[in-house]
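> 3D model of this:
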Amino acid sequence: MLLLDSNIVGNLDLYFNNINYSKEHDDRSLLVHDLLTFTAKSKWDFNYNFYLLESLLNNGPNDFIKSSLDSLININRVLMLNNDQFLESGSVTICDETFRFYCEKYNSNSVEEISLSILKQKLNSWPTAKSMGLAMKISYICLIEMFLIHKTSKKSVPKKMEEFLNFIDEKIRNKMGVEEILAIHYFFNKFNSFFKIELNSSFMKCSSNLKATSRDLYFIRMIEDFFGSSLPTVAKYCYICTFEHSIKELFDILKPSLIKVENNRVSLSIRNFDFKYLENEKNIDTVIDYYINKKRFGNRKPLTESEIELLVCESESRLKNILKS
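Next comes the predicted model:
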């Protein structure tokens, strides 16, 4: 299954709407054609949740349906693609059987009605934009702490990790599994340039980069929700289809899988859908196993909105002071 981001969906829109006949459009059309050929041959599905989540965060609930409808119609045309006819002639036509399935599922009579029904369901079932924002702020606080510990401490990796987990236990009062795995990599200098910030960077640059990372981490965290609360016993592969190098690196670290789009061509990198273990990194595996399974404080009250805002102010103040010193 391929999770499409907004850049890839933009190319799909160009492909279907044919609004531009420039060389750039030709290249993008070739990219989309390659992608459709790959999915038609492999019988893989596209998934629109990643794109719709981006759209909800970017446009807010009031403009979500209006801003997403046309693109979702194009995505659904791909989901209902007659694969055999596309491979034979390159024409994009809808498979009648698949179309009837979606019509019945969403009690609709057209691709437009199906798409509108999906958007309304997502708007009602997904977290509100406010709760998403608060979740990203908690992640942002953790990332600031991660950066400060790594850049200002000469402790060993286990000691840095202990300090980071104590911060999460005492201040966040919740397990932050994605950030914990990311911290292990960061403390091991496996992606030291990932944040692209150092102690001589400006506060604005640091804050902007860490906020962008917290947003990417939220997208990754939502992937589990896309496929239900528990993963199936049979291996299920999930791939992100994107141009964004930063989120590619995050996905690579956290071990979902990637469809890499390089030089307007599609390449496939298969990895198991697994957030817990990292291949061929025995020393990191040992640390991860220890800290992921370590018993932590439970039954803590979740942070209130005012507590989150206060923690953001405190963390940013510490970050400013360190950058000035």
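> contacts, neighbours, all on C-alpha from now
OK.
> same for the longest helix along the chain, what does it pack against?
The helix that spans the most residues within the chain, counting by DSSP state H, is helix 49-79. If contacts are counted by 3 or more CA pairs under 8 Å, 6 or more residues apart in numbering; DSSP states H and E, helix 49-79 sits against strand 2-4, helix 6-17, strand 46-47, helix 111-125, helix 129-152, helix 203-226.
> Which residues does the helix or strand just after it contact?
Going down the chain from helix 49-79, the next helix or strand is helix 83-89, by DSSP states H and E. Residues outside helix 83-89 that contact it (CA atoms under 8 Å, 6 or more residues apart in numbering) are 37, 40-41, 91-93, 95.
> burial measure for the residue nearest to E163 when sequence neighbours are not counted, as a count.
Nearest residue to E163, sequence neighbours excluded (CA to CA, 6 or more residues apart in numbering): I149, at 7.8 Å. For I149, the neighbour count with other CA atoms under 10 Å is 18.
> need the contact list for I149.
160, 163-164.
> now do E305
L134.
> repeat for the one 3 residues further on
Residues in contact with I308 (CA under 8 Å, 6+ apart) are 134, 137-138.
> Top of those by number of neighbours, please.
Going by other CA under 10 Å, I138 tops the contacts of I308 with 21 neighbours.
> what separates it from E145, distance-wise?
Using CA to CA, to the nearest Å, I138 is found at 11 Å from E145.
> T213 now?
Distance from T213 to E145, by CA to CA: 14 Å.
> Check H33 too.
44 Å.
> How about V178?
14 Å.
> what about these two, which has more around it?
Counted by other CA under 10 Å, V178 and E145 do not tie: E145 has more neighbours, with 21 against 16.
> Which residues are in contact with that one?
164, 315.
> does L323 belong to a helix or a strand, and which?
In the assignment (DSSP H and E), L323 maps to helix 305-324.
> Quick one: distance of that helix to the chain centre.
25 Å (CA atoms, centre = their mean, to the nearest Å).
> hmm, who's touching the strand or helix carrying E180?
Element membership for E180 (DSSP H and E) is helix 177-187. Identification of contacts with helix 177-187 by CA under 8 Å, 6+ apart yields 139, 142-143, 146, 150, 157, 160-161, 165, 191-192, 217, 221, 253-254, 275-276, 284, 287-288, 292.
> In PyMOL, how would I select the buried members of the residues you listed?
To isolate the buried ones among the contacts of helix 177-187 in PyMOL, judged by 16 or more other CA atoms under 10 Å, type:
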select buried, resi 139+142+143+146+150+157+160+161+165+217+253+254+284+288
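> Also this sequence, please, to line up against the first:
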Amino acid sequence: MYQKYKAYFLGTEDKHAHFFEIAASPYDSMFYSDSKVFGNGEHKIHIIDQFCGKRPALFNHEFCTNDDELKLNFWCSITLDSNVVSLLHELVTNRSEMNVDQHDATHEFLRHLTEVNCDYSPIFYVMESFFKSDEDNFYEHVPKVLSSVLKLHSMNEAIFLKDGVITPKPDAIKYYCELYNSSSLDGCGLHWAQRIVKDIRDTDVEYKVNLTYASLLKMVLIKHADNKGIYKKSEEFENFMMDELGIRLARESSLALYYFSNLAGKFINTQANMAFDVAVHDLKATAWDLYLLKLPEQLLTPNDLPELNTSYVATSEVKLYEIGKLFDIQHLAYRTDNANKGIPVLSFDMLDIENKVGNTTVAKLMKRNEEISFRRMAKENIDGIHHHKLESLINDLEIQLSYLCVKHT
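Have a look, this model is predicted:
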């Protein structure tokens, strides 16, 4: 593996390419060797490992053309889903009123984060809240939740581990007040929210979520259109992504196989007799869930070398955990001269699909997907659909969905 990359960099002198080998990495993870579950009751919190229990191995020009070892500083972060952030907020502000199972799972989860001294981030919660709510509602609720997260970040860890009590640490509070230019953690929560909003206004987060939402709409329409088999349905979906979206989405491609095999369960639970507004709400929520699963590969970048962030998703949604465990990031190619975009190669557990449709069909699906991947890689420029055209496409797909929902009510 090393010789392959060394030959590439010596032959090209390419200083912008960075290759992260994950599944083939010779290094065990410094953080999680597998996914973890917290809580023994009905309510649980899960940490999803999408790195195959490995520490990513980085190959770039510096490493492959120098005899010196590339010194990297890996750190672990946990990206919290919105439900987990809300549970942590409840633990801080309304602990006595929490459901027993929710309390125990949340407390156990927080204890784990404290023991391993792991960073945990509410950034996904803030992004989802910002794009889903109006500004007044956002600033009424989100700063309070961020204030609770800061109270957890600034608590006395030793007291919490010994007695389970959240006790402030003055030096930590002073640090956050200086960082966010405020006299209290409540004010810090507001300023933190404002900073995040300023940053995400200039991102393409909403566009990426809408690409997934459009894909999910098309999945539902294809599945309910006729009784074609999984091969024909997935072929129609692949053509939709390439012809309409102009881009092939890896997780959505694999999830479509799962969905067309009737294995997605409640993760995509849109039925023909559902109310239209409920169907739209659920599909948009699923689009955000899939975006959350993509954050670990987006956060693993060479932009801050020698610092590298190995991030894991934490969720309290069982179906998201089950779907998330099916994906592994095998490899990540990254160019710092191409808008800082990483291109992941994912593996997807096909065992349940094979049990459902047979190994012959699965072999045909995998062969076709491999051919599609090679064709896409051969293209020099791949441009996704323009965001205005994407909005029009979504409107059209929603109209078709409304006919489906109304037709069977």
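> Need the TM-score between these chains.
Once superposed, the chains reach a TM-score of 0.72 (TM-score structural alignment, normalised by the length of structure 1), with 303 aligned residues with a CA RMSD of 4.0 Å.
> still on that earlier bit, of the contacts of helix 83-89 of structure 1, which belong to strands?
Among those, none falls in strands (DSSP state E).
> of all those, which comes closest to S55 of structure 1?
V92 (25.2 Å; CA to CA).
> and N109 of structure 1, how many neighbours does it have?
Neighbours of N109 of structure 1 (other CA under 10 Å): 13.
> Make sure it is actually in contact with Y102.
No - counting by CA atoms under 8 Å, N109 of structure 1 stays clear of Y102, with 9.1 Å between them.
> Can you tell me how far G60 of structure 1 is from Y21 of structure 1?
Noted for G60 of structure 1: a distance of 32 Å to Y21 of structure 1, by CA to CA.
> what's the answer for N74 of structure 1, then?
In this view, N74 of structure 1 and Y21 of structure 1 are 19 Å apart by CA to CA.
> who's more crowded, those two?
Set side by side, N74 of structure 1 and Y21 show more neighbours around N74, with 21 against 10, by other CA under 10 Å.
> What's the more buried one aligned with over in structure 2?
In structure 2, the residue paired with N74 of structure 1 is S148, using TM-score structural alignment.
> I'd assumed V92 was in contact with its match.
Yes - between S148 of structure 2 and V92 there is a contact at 6.1 Å, judged by CA under 8 Å.
> count of neighbours near the residue nearest to S117 of structure 1 when sequence neighbours are not counted?
Of all residues not flanking S117 of structure 1 in the chain, Y106 sits nearest, at 6.5 Å (CA to CA, 6+ apart). If you count neighbours by other CA under 10 Å, Y106 of structure 1 ends up with 15.
> Equivalent analysis for S91 of structure 1, please.
So S91 of structure 1, with other CA under 10 Å, has 13 neighbours.
> how near is it to S71 of structure 1?
Distance from S91 of structure 1 to S71 of structure 1, by CA to CA: 19 Å.
> ditto for T286 of structure 1
Where S71 of structure 1 is concerned, T286 of structure 1 sits at a distance of 44 Å (CA to CA).
> Those two: which is more packed in?
S71 (22 against 11).
> That one reaches D13, doesn't it?
Yes - using CA under 8 Å, S71 of structure 1 is in contact with D13, at 6.2 Å.
> What is the neighbour count of C64 of structure 2?
Neighbours around C64 of structure 2, by other CA under 10 Å: 21.
> quick one: what's aligned to it in structure 1?
Checking with TM-score structural alignment, C64 of structure 2 has no match.
> contacting residues around C64 of structure 2?
Contacts of C64 of structure 2 (CA under 8 Å, 6+ apart): 2, 5-6, 9-10.
> same thing but 6 Å
Applying CA atoms under 6 Å, 6 or more residues apart in numbering to C64 of structure 2 gives the contacts K6.
> where's it, which helix or strand?
Using DSSP H and E, C64 of structure 2 sits in helix 61-65.
> quick revisit: any idea how far the residue nearest to S117 of structure 1 is from W44 of structure 1?
21 Å.
> Please apply the same query to E54 of structure 1.
22 Å.
> burial count for T286 of structure 2?
21.
> Counterpart of it over in structure 1?
Per TM-score structural alignment, T286 of structure 2 is aligned with T213.
> separation between that match and S207 of structure 1?
Taking CA to CA, one finds T213 of structure 1 at 10 Å from S207 of structure 1.
> Ok, N166 of structure 1 next?
23 Å.
> quick one: which of these two has more around it?
Set side by side, N166 of structure 1 and S207 show more neighbours around S207, with 18 against 15, by other CA under 10 Å.
> Aligned to F167 of structure 1, what sits in structure 2?
So F167 of structure 1 corresponds to F240, using TM-score structural alignment.
> Make sure I have this right: its match is in a helix.
Yes - according to DSSP: H, G, I helix; E, B strand; the rest coil, F240 of structure 2 belongs to a helix.
> List the buried residues for the helix holding L323 of structure 1?
308-309, 311-312, 315-316, 319-320.
> nearest to M80 of structure 1, of these?
I308 (43.4 Å).
> any idea how far S115 of structure 1 is from that closest one?
36 Å.
> likewise A40 of structure 1?
21 Å.
> cool, K66 of structure 1 as well?
11 Å.
> okay, and the common contacts of those two?
Common neighbours of K66 of structure 1 and S115 (CA under 6 Å, 6+ apart) do not exist.
> So for these two, which sits in the more crowded spot?
A direct count of neighbours by other CA under 10 Å for K66 of structure 1 and S115 places S115 higher, at 25 against 12.
> Show me what that one lines up with in structure 2.
Match for S115 of structure 1 (TM-score structural alignment): G189.
> mind checking the SS state of N309 of structure 2?
Looking at N309 of structure 2 with three-state DSSP, the answer is strand.
> tell me the contacts of it?
With contacts defined as CA under 6 Å, 6+ apart, N309 of structure 2 is in contact with 74-76, 300.
> Buried only: go through these for me.
Buried among the contacts of N309 of structure 2 by 16+ other CA under 10 Å: 76, 300.
> Among the contacts of N309 of structure 2, which are located in strands?
Checking the contacts of N309 of structure 2 against DSSP E, those in strands are 74-76.
> how about those residues in TSV, adding distance to K319 of structure 2?
As requested, those are exported to TSV (distance: CA to CA, whole Å):
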residue	distance to K319 of structure 2
F74	29
W75	28
C76	24
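> between the residues you listed, which is nearest V100 of structure 2?
C76 (29.1 Å).
> Tell me how far N189 of structure 1 lies from I284 of structure 1.
Applying CA to CA to N189 of structure 1 and I284 of structure 1 gives a distance of 11 Å.
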